[in-house]
Structure formats: structure tokens, C-alpha cells
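**Q** Dropping a prediction and its sequence here:
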Amino acid sequence: MKTRTLGTSGPVVSALGLGAMGMSDAYGPTDRAESIATVHAALDAGVTLIDTGDFYAMGHNELLLAEALRGRDRDGYRLSVKFGMLRGPGPGFGGHDGRPEAVKNFLAYSLTRLGTDHIDVYRPARLDPDVPIEETVGAIKEMIDAGYVRHLGLSEVDAATVRRAHAVHPVADLQIEYSLISRAVEDDVLPTLRELGIGMTAYGVLGRGLISGHWSTDRGTAGDGRAAMMPRFSGENVAHNLTLVEALRGVADAKGCTVAQLAIAWVAAQGEDIVPLVGARTRKRLDEALPAVDVALTADDLAEIEKAVPRGAARGDRYPSAFMANLGAGN
């Protein structure tokens, strides 16, 4: 497995990371045994970056990972953990909490659930509009100084917030959605990260399955949890977006890879400072994603991909309108 470094201050990690959210939350029924087997397969293949959130099924995901990672060398993997999203017992979200005392409280629970003495990259999942980012980051810095956290990360914040956070403590990476159909980060966020020496972990590289090559109009979104709420999957939007996938399939066929592998490889090709996260819930999907790190895209390949899926060609926002205001970049 190839490796990349998260910015100038972050850890060395595998060139492809595993996003664990779907194993517990959001996208329909899961199989616990298969989830654990998938984590094991990822580690055995050299994947060292595993991403989770303390609010993924309210701690279920962290407990699942603790079980999957039990007995593994703690120095053999890096845990990225998001915190601060508030939830109730139902499916809804209740805002954000970035208060310093909450940061330490969330961290204590995560350390216990994960069965570890430190988190490698700790990050607020979203910006708390009522708490200055300097205060949230300051609390994480205290936890870094105390040895409970190794590196500071951010998630879904804009360029100005990145600068403010980085002034308090060096930011290792920003986690943000980036794919062929979600490219707003290219305007301000990505240039700022590169100016400051901050890496990026890119989630949603397959557009929640939309550009994986496996989605179809007759599949629908029943049973796929959060995808049912995403505007890109609704009505005429999904039909249009799938025409882009078919154009991409032609490029993938010529390259001798799958659509999913091409989409992942495209993200990785945007810079050595970017690590794609794949939300594989099964070994089958993981096995398809892993070869993407070896798909080398030439300038001609990139031009063909751009022709097949031009920036801005996708229809529909990446989140429902109520969530869009809290994102660090638009579509």
C-alpha cells in the first residue's frame, strides 16, 4: 500500500482510507460480522487510516471498531474521529457543540468506547456557530499537550475558519467532500490548505454510491437511509446524473478499470496531499476500491474524465437545503 502524509504536521497514512460510518449508520441495514471482516481485510491490505465519528449510531461505530481492532498493533493504524454533532433518540440532529468542556467530554467517551489511550486525528464534525473556532481548537490543543490526541483535524469548514484554527495550532488535515461531482473546494478551500501546508481527507469520493457505477434508476433509495434525502438522488436529478456515470464508464472501460476505481483515482490524482476515504461496508466493495491506488491517470486520461463529467455538470445539491448552510464549501 502506498502512503501519503497529512499535510506538513500530520501522520503518514495509507494512500486510501476507510470510512466506517456506513457500517453503523445512515445507509441502511448492515452486517456486524461482515463489517468486522471488512476492517480486518482493510488492515491486512495495508490500509492504516480509519475514520469514524462519535455520533455514528451514537457510539455504535466506535464500539464496532474497538471490537474489530482488538489485538491489532496500535501503532499499525491511525484513528480519525469526529465529534460535536448532537442527536436525540430518533433519526434527527440537534445542532453542534464545540464548547471546550464538551470537547473534553466527547473525547473521554471516545477513548473509552474505542479502547485506546489516544486519538490520532481529532476534529469537530461541523463548526459550532455559537463558539469561536479558536476556543474549540484550544481545547483540542490542550488534549494534544496532555497526550490524548496526536493531531488536530477539521471537517467541512471554509477557508477563513481553516486560517483561524491553524493560527491556534497546526492543522493536519481538513476532511471535506470532494469528488467528480462535488468540486467547490477547488475555489478557495484547497488553495488555502496548500498555502498553509494542510492535507485533505476526501469523503464522498463516490458521491454516496451515485458515481460508483453500481447505482441505477430502478434501484431507488428505499433502504438506503440518508441517500433518500439527498437532492442528487431525487426525481429527474438522478436520471441526469446517471448519464454522467455512463459517460465515465466509457473512460473506465478504455482504461481497464471500473467506474468506482476511476472516480477514486481521479480524487487521488488531484494531489499527493489528498487521501480519499472509501466507505466500503463489505469486503466486496473494499476489494473493488483498493486497486484504485494503482490506477495511474495521464494528462489525456484526466482530460477525458473532465469531458465526461465537467465541473458543475451534476444536478442537485449534495445535502438537503437545511444542511447546506453549515458546509465549508458548496456543491
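**A** Cool, got the structure.
**Q** Every contact and neighbour count from this point should use C-alpha atoms.
**A** Noted.
**Q** For burial, what's the neighbour tally of residue 33?
**A** Residue 33: 11 surrounding residues under other C-alpha atoms under 10 Å.
**Q** Let me know the secondary structure of it.
**A** Look at residue 33: counting by DSSP: H, G, I helix; E, B strand; the rest coil, its state is helix.
**Q** Could you do residue 121 as well?
**A** Quick answer, by three-state DSSP: residue 121 is strand.
**Q** doesn't residue 150 make contact with it?
**A** Yes. Counting by C-alpha atoms under 8 Å, residue 121 does reach residue 150; the two are 6.2 Å apart.
**Q** could you show me where the strands are in the protein, in order?
**A** In the chain, the segments counted as strands under DSSP state E are 3-5, 12-14, 17-19, 49-53, 78-83, 85-87, 93-96, 119-124, 149-155, 171-177, 199-203, 274-278.
**Q** got those strands as TSV, with mean neighbour count and distance to residue 187 columns?
**A** Shown next, in TSV, are the strands of the chain (neighbours: other C-alpha atoms under 10 Å; distance: least, C-alpha to C-alpha, whole Å):
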stretch	mean neighbour count	distance to residue 187
strand 3-5	18	23
strand 12-14	20	26
strand 17-19	24	24
strand 49-53	24	25
strand 78-83	22	25
strand 85-87	17	27
strand 93-96	14	26
strand 119-124	24	23
strand 149-155	25	17
strand 171-177	27	13
strand 199-203	25	14
strand 274-278	27	16
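**Q** In addition, the following structure is provided for comparison:
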Amino acid sequence: MRSRAFGRTGHTVGEIGFGAWAIGAAWGTVDDGESVAALHAALDAGLDFIDTADVYGDGHSERLIARVLKERGGKRPFVATKAGRRLPRQEVAGYTAQNLQEWIDRSRRNLEVETLDLLQLHCPPTDAYYHPELFEHLERLVERGAIARYGVSVERVEEALKAIEYPNVASVQIIFNMFRLRPAQLFFAEAQRRGVAVIARVPLASGMLSGKFRPDTRFEESDHRNFNRNGEAFDVGETFSGVPYEVGLAAVEKLRPLVPEGATLAQLALRWILMHEAVSVVIPGAKNPQQALANIAAADLPALSDEAMGEVARIYEQDIKPYVHQRW
């Protein structure tokens, strides 16, 4: 797999990573055996970047990752995690030095490491980015050796732009896919100028861009595509990228003709993201080895033509932009 610079950190990572939300919780029934097999298959194929969070299955995702890495031994992949969503209410007042230390210590235990490779604030309130003391808390954690570096996971482009004003923010994780084009405007240029790594999350719009859903598709009660369809549990932009379900289905049909022979729509969607050089790594999820390997194979697709890139932009402008562009 091709590698890309992870911002100014001095690290390089494979351009396709492993998003470990689905092996934790909130994506319907998950089989730990299949999850472990998916991680092993991905790592065997050369993947070297895993993204998780302390709230994915209340730490279950982190612990599964630790189990797999212990089984494998040898050189460890880069493992990023997140903290902040354990708060009962998302308020800046909850991001205290003590809380951050406790959350991070818990993740260190779950992942069985002394120092976390990357700790990301997990979509904190917008106001958090205007509190320098919060980032000073993270600086102290770097000094203590609890974390090697820190970044942010954001909902909105405006949050990303504010976050990278802090000189030691190493990375920004943001929703970027064929239904969410806005980050590729000002933010990507600024991230490159400042040497900030970009982690593209929700690359398949919660599976919408796999092309496998229909109007009558039903999701399990424990799947956020059921219980967060209207933002009941967390930001609605995390579910189908905030695009109304029927609108997304119609746009997918317009994208299908762009799929190269022998590829899938999901692979096209991942390859489209990799066409943007500001992206350091894209993190699709996988619940089994087949999905994990199909994700990685997307990196081998030929570069998309100017015509294909233009058609994606046209479909976005016509069908998707009114629902998402200014909101996120």
C-alpha cells in the first residue's frame, strides 16, 4: 500500500486505515471473532493505521485492538484513539485536566500501552476550540509521556480551521466523502500549509456509498443508522453524513455509472478520497476480513479521470449540497 506523510509528525502511514467504531458498538450485531479476523487480515495486508475511541463499545474496540496486537507481536501499527464523549453532557467545563487524565489513563490500560500514539478530542463542543487552557492540558499530558501527540476530531469545517491555529495540533479527523465536499476547499489548503495531518472519516457515508441500501432496507435497533437517523443520540452528520436517506439513495444511482469495471461503488468512493493529496489516511470500517481487504484494494484502483471527478462534483452540487454544505 502507498504511504503518505502524517502531517509534520515525521511518521508515514498507509493511505487506507482501519476505522474501529463498527467493531465496538452502534453498527448492529458484531461478532468478536469476525472483528479480530478483520484486524488480522488488514494488518497482514500491510495496513498500519487504526483509529478507535474510548466510547466505542465502552472501551471494547480498544481492548480488541490490544488483543490482536498482542497476538501478533512485532512492530505495532499507529493506533489513534479519542476522548471526551464519556461526559454525560457535552460542555466545555467537563474537559478538565483531571477528566482528560482519567480518560487517557483508561485508554492506555485498554490498549495496553504506556504512551498513546495519538489522542484526539472527540468532537467536543464548538466553544472548546476557543479555550486555550484545554490544549494546554494536552501539552502537559505530552510532557508526562501519557500521549505522544494530540489532534482533534471535528464535526464542522469551522472547528477544524480554529483547531489548527494551535501550533501543536498534529491532526484533524473530519467527515470527507463524495457527499461532504466542503473540507476540500479552504480547510485542506490550510492543513497542508501548516503541516497538519488529515484523517478522513465516514468515507462511505455510513455505508450509503456502498450502493447496497434500498428504500426498504432495515437496520437493527442497536445500529445508529436506525436510532440516530434524525440526530437523536449525537450529531446527525455522523449518520449518512447528514444526507436524508432517500436523497442519498437517489444520488448513489447517479454515481453508479462511474464505477470502474471489476470494482465496487465503495472502492470508487475510497479512491475518490485518495485523489485529494491533503488527506493523510482514510479510515473505512470493517466488520469482517472480506470488507477489510476490499477497502484496502481500493488503493490499487487507477486514478480517477477529470471527467469522473467533475461528475461527482456535479452530483454533489445538484443533489447533496443544499442539505449539508453550510451546516458542516
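**A** Everything's here; your move. Bear in mind that the values here come from a model prediction, so they are computed numbers and not experimental data.
**Q** Work out the TM-score between the chains.
**A** Remark: TM-score between the superposed chains equals 0.86 [TM-score structural alignment, normalised by the length of the second structure]; 313 aligned residues with a C-alpha RMSD of 2.7 Å.
**Q** Now the strands of the first structure in a markdown table, please, with extra columns for distance to residue 39 of the first structure.
**A** As requested, the strands of the first structure are exported to a markdown table (distance: least, C-alpha to C-alpha, whole Å):
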| stretch | distance to residue 39 of the first structure |
| --- | --- |
| strand 3-5 | 18 |
| strand 12-14 | 14 |
| strand 17-19 | 8 |
| strand 49-53 | 9 |
| strand 78-83 | 12 |
| strand 85-87 | 24 |
| strand 93-96 | 27 |
| strand 119-124 | 17 |
| strand 149-155 | 22 |
| strand 171-177 | 20 |
| strand 199-203 | 17 |
| strand 274-278 | 12 |
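**Q** Tell me which of those strands approaches residue 163 of the first structure most closely.
**A** strand 171-177 (9.2 Å; C-alpha to C-alpha).
**Q** which residues of the second structure does that closest one align to?
**A** The alignment of strand 171-177 of the first structure onto the second structure (TM-score structural alignment) spans residues 169-175.
**Q** The matching stretch vs the first structure, average distance?
**A** Averaged over the aligned pairs, stretch 169-175 of the second structure sits 1.0 Å from the first structure after superposition, using mean C-alpha distance after the TM-score superposition for the first structure.
**Q** And stretch 282-299 of the second structure, what's buried?
**A** By neighbour count on 16 or more other C-alpha atoms under 10 Å, the buried set for stretch 282-299 of the second structure is 282-289, 291-299.
**Q** Among the residues you listed, which are located in helices?
**A** Of these, the ones assigned to helices by DSSP state H are 289, 291-297.
**Q** Just the closest of these to residue 13 of the second structure, please.
**A** residue 296 (13.1 Å).
**Q** how near is residue 124 of the second structure to residue 197 of the second structure?
**A** 19 Å (C-alpha to C-alpha, to the nearest Å).
**Q** correction: residue 176 of the second structure
**A** 14 Å.
**Q** Likewise for residue 68 of the second structure?
**A** Residue 68 of the second structure is 26 Å from residue 197 of the second structure, by C-alpha to C-alpha.
**Q** what about residue 323 of the first structure, how many neighbours?
**A** So residue 323 of the first structure, with other C-alpha under 10 Å, has 9 neighbours.
**Q** again but with residue 317 of the second structure, I slipped
**A** 14.
**Q** That one matches what in the first structure?
**A** With TM-score structural alignment defining the correspondence, residue 317 of the second structure maps onto residue 311 in the first structure.
**Q** Equivalent analysis for residue 224 of the second structure, please.
**A** In the first structure, residue 224 of the second structure lands on residue 226 (TM-score structural alignment).
**Q** Touching, its match and residue 26? I think so.
**A** Yes. Taking contacts as C-alpha under 8 Å, residue 226 of the first structure lies within contact range of residue 26: 5.3 Å.
**Q** Distance of residue 3 of the first structure relative to residue 324 of the first structure?
**A** 32 Å.
**Q** Could you pull up the contacting residues of residue 308 of the second structure?
**A** residue 258 (C-alpha atoms under 8 Å, 6 or more residues apart in numbering).
**Q** Now do the same for it: its match in the first structure.
**A** Checking TM-score structural alignment: residue 308 of the second structure goes with residue 301.
**Q** Over to residue 200 of the second structure?
**A** Under TM-score structural alignment, residue 200 of the second structure pairs with residue 202 in the first structure.
**Q** quick one: contacts for the nearest residue to that match once chain neighbours are set aside?
**A** Here the nearest residue to residue 202 of the first structure in space, its sequence neighbours aside, is residue 276; by C-alpha to C-alpha, 6 or more residues apart in numbering that works out to 4.7 Å. For residue 276 of the first structure, the contact set (C-alpha under 8 Å, 6+ apart) comprises 15-17, 201-203, 205, 264, 267-268.
**Q** Report the separation between residue 276 of the first structure and residue 182 of the first structure.
**A** Distance from residue 276 of the first structure to residue 182 of the first structure, by C-alpha to C-alpha: 13 Å.
**Q** Also residue 170 of the first structure?
**A** 26 Å.
**Q** Next one: the residue nearest to residue 182 of the second structure when sequence neighbours are not counted relative to residue 316 of the second structure, how far apart?
**A** Using C-alpha to C-alpha, 6+ apart and skipping residues adjacent in sequence, the residue nearest residue 182 of the second structure is residue 325, 6.3 Å away. Going from residue 325 of the second structure to residue 316 of the second structure by C-alpha to C-alpha gives 10 Å.
**Q** what is in contact with the two at once?
**A** With C-alpha under 8 Å, 6+ apart, residue 325 of the second structure and residue 316 have common neighbours residue 181.
**Q** neighbour count winner among these two?
**A** Shown here are residue 325 of the second structure and residue 316; by other C-alpha under 10 Å, residue 316 has more neighbours (19 against 16).
**Q** And that one, how far from residue 186 of the second structure?
**A** From residue 316 of the second structure to residue 186 of the second structure the distance is 17 Å (C-alpha to C-alpha).
**Q** Residue 156 of the second structure now?
**A** Counting by C-alpha to C-alpha, the gap from residue 156 of the second structure to residue 186 of the second structure is 12 Å.
**Q** who's more crowded, those two?
**A** residue 156 (18 against 12).
**Q** Chain neighbours aside, what residue packs nearest to that one?
**A** Closest to residue 156 of the second structure by C-alpha to C-alpha, 6+ apart is residue 328, at 4.4 Å.
**Q** list the contacts for the one you found?
**A** 155-158, 182, 237.
**Q** Let's see that with 7 Å instead.
**A** 155-157 (C-alpha atoms under 7 Å, 6 or more residues apart in numbering).
**Q** Make a markdown table from those residues and add distance to residue 84 of the second structure to it.
**A** Output for the contacts of residue 328 of the second structure, formatted as a markdown table (distance: C-alpha to C-alpha, whole Å):
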| residue | distance to residue 84 of the second structure |
| --- | --- |
| 155 | 14 |
| 156 | 17 |
| 157 | 19 |
